[in-house]
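Give me the fold of what follows.
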Amino acid sequence: MIRIFIDADACPVRDETYRVAQRHGLQTFVVSNRMIAIPSSPLIERIVVTQGMDVADDWIAEQVNAHDIVISADIPLAARCVARGACVLDPRGRILDEDAIGMALAMRNLMEDLRATGAITQGGRGFTRADRSTFLSALDTAVVRGRKRAAQAR
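Predicted coordinates for the structure are as follows:
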């Protein structure tokens, strides 16, 4: 069975994820280190982890299985989840899979180094309505693909 895990502390697409999860009947875990409001649904579960560096990431990485879907902009977490067979989507709808995660990690590390040297001082572009739309489409696609892969694995 496919499950969805949301790295929720700074996730701008929680509401969109809830709607897709409800439509497809998927168990969804909203993982954060603080209380976050969630819809009242037997399919949606709030997981509040203790405060600390990467505690929510660790919980997700330990729980996720093949065919699960993870929503996160955290590239190192994405790499850990992909290694376990999960499909990872960032909030802009970019699929981070085995083919894409290596480049994503390299770019993250490069940008981190450039920021540390002061070569880059601006953040990324703002989150747009088009980003939400792209995310919704990518999440629906990930659910359909995940179901097909899970059925083939049986």
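
going forward, measure contacts and count neighbours with C-alpha atoms only.
Will do.

who touches residue 11 in this structure?
Neighbouring residues of residue 11 by Cα atoms under 8 Å, 6 or more residues apart in numbering: 72, 73, 91.

Which of the residues you listed sits closest to residue 150?
Ranked by distance to residue 150 (Cα to Cα), those are led by residue 72 at 21.7 Å.

Test my guess that the closest one contacts residue 6.
Yes. Here residue 72 reaches residue 6: they are 6.5 Å apart, a contact under Cα atoms under 8 Å.

in the chain, which spans are helices?
In the chain, the helices defined using DSSP state H lie at 14-24, 55-63, 75-83, 101-117, 129-153.

most tightly surrounded among those?
When the helices of the chain are scored by mean count of other Cα atoms under 10 Å, the highest mean neighbour count falls to helix 75-83 (a mean of 21).

quick check: angle from it to helix 101-117?
For helix 75-83 against helix 101-117, the angle by axes from the mean of the first three to the mean of the last three Cα atoms, to 10 degrees is 170 degrees.

how big is the angle separating helix 75-83 from helix 55-63?
Using the same axes, to 10 degrees: helix 75-83 against helix 55-63 is 10 degrees.

who's in contact with helix 75-83?
Here helix 75-83 has contacts from 57, 60-61, 64-65, 70, 72, 87-88, 96-98, 101, 104-105, 108, using Cα under 8 Å, 6+ apart.

Spatially, which two of those residues are the most separated?
Pairwise across the contacts of helix 75-83, and taking Cα to Cα, the largest span is found between 65 and 108, at 24.4 Å.

what's near enough to touch the residue nearest to the spatial centre of the chain?
The chain has residue 71 as the residue nearest its centroid, 1.4 Å off, counting by Cα atoms, centre = their mean. For residue 71, the contact set (Cα under 8 Å, 6+ apart) comprises 4, 5, 6, 7, 88, 89, 90, 91.

I have a second one here; can you model it like the first so I can compare?
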Amino acid sequence: MRFVIDGDGSPVKNEVIKLSDIYQIPVLIVTSVDHYTTKEYSDLVRFIYVDKGADGADYRIVKEINNDDIVITQDYGLAALLLGKQTRIFHHSGTEYRLENIDMLLNQRFMGAKMRQAGKRTKGPKPFTAADRERFYKMMEQVLLQSKELET
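Prediction:
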């Protein structure tokens, strides 16, 4: 098991890295070269940098993914691609992408894009708060604890 983060827009990288250190779970962060960092991380954290572009990180994640990985992404399209790979996929809000909810999410994204093309304004996401980070952290910790229980 490892965490795989769609790193370009993820506001929860630090929370995942903290969980990684506590539970000794590797982290793979896939991000564009625009987000290159020289920050030092533990040996559990690895980066893959991809060229700039709309879907470069997404395609690389699809290529790199293993069945028992936990993926964190806010990209509904990437989540839809990964659902067939028998991996668990989460939004940074804590929502787990599932076959039961992905069609609705993709349809909402499509409708928002159509409205913007027609010149209408749509609401963007609310700012991500410290409370949101804490909620994500606790939810992901529960996922890890449940996974550990299943292994024993």
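
rewinding a little: quick one: which of the helices of structure 1 is nearest residue 30 of structure 1?
Nearest to residue 30 of structure 1, of all these, is helix 14-24, at 8.3 Å by Cα to Cα.

from the chain's centre, how far out does the closest one sit?
13 Å (Cα atoms, centre = their mean, to the nearest Å).

Equivalent analysis for stretch 71-90 of structure 1, please.
Worked out by Cα atoms, centre = their mean, stretch 71-90 of structure 1 lies 6 Å from the chain centre.

end-to-end on that stretch?
End-to-end distance of stretch 71-90 of structure 1 (Cα to Cα, to the nearest Å): 6 Å.

What of stretch 44-55 of structure 1?
End-to-end distance (Cα to Cα), stretch 44-55 of structure 1: 20 Å.

Buried residues in that stretch, which are they?
44, 45, 46, 47, 48, 49, 55 (16 or more other Cα atoms under 10 Å).

Adding distance to residue 18 of structure 1, write these out as a markdown table.
Converted to a markdown table, the buried residues of stretch 44-55 of structure 1 look like this (distance: Cα to Cα, whole Å):
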| residue | distance to residue 18 of structure 1 |
| --- | --- |
| 44 | 8 |
| 45 | 11 |
| 46 | 12 |
| 47 | 15 |
| 48 | 17 |
| 49 | 20 |
| 55 | 23 |
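
mean distance, stretch 108-117 of structure 1 to its aligned residues in structure 2?
Once fitted to structure 2, stretch 108-117 of structure 1 is off its aligned match by 1.7 Å on average (mean Cα distance after the TM-score superposition for structure 1).

sorry, back to before: which of the contacts of residue 11 of structure 1 line up with contacts in structure 2?
Retained in structure 2 by both residues aligned by TM-score structural alignment, their matches' Cα atoms under 8 Å are the following of the contacts of residue 11 of structure 1: 72, 73, 91.

Just the closest of the residues you listed to residue 17 of structure 1, please.
Ranked by distance to residue 17 of structure 1 (Cα to Cα), those are led by residue 91 at 9.8 Å.

Could you report the neighbour count for that closest one?
Applying other Cα atoms under 10 Å, we find 25 other residues in the vicinity of residue 91 of structure 1.

and what of residue 4 of structure 2?
With other Cα under 10 Å as criterion, residue 4 of structure 2 counts 25.

Also residue 31 of structure 1?
Each residue near residue 31 of structure 1 was counted by other Cα under 10 Å, and the total is 23.

before we move on, back to that, could you turn the buried ones of the contacts of residue 71 of structure 1 into a ChimeraX selection?
In ChimeraX syntax, the buried subset of those is picked out as below (16+ other Cα under 10 Å):
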select :4,5,6,7,88,89,90,91
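
any chance of the contacts of residue 71 of structure 1 in TSV, with distance to residue 13 of structure 1 too?
Shown next, in TSV, are the contacts of residue 71 of structure 1 (distance: Cα to Cα, whole Å):
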residue	distance to residue 13 of structure 1
4	13
5	12
6	9
7	10
88	14
89	11
90	9
91	6
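
Show me the contacts of residue 71 of structure 1 that map onto strands.
Using DSSP state E, the subset of the contacts of residue 71 of structure 1 located in strands is 4, 5, 6, 7, 88, 89.

Closest one of the residues you listed to residue 137 of structure 1?
residue 89 (11.0 Å).
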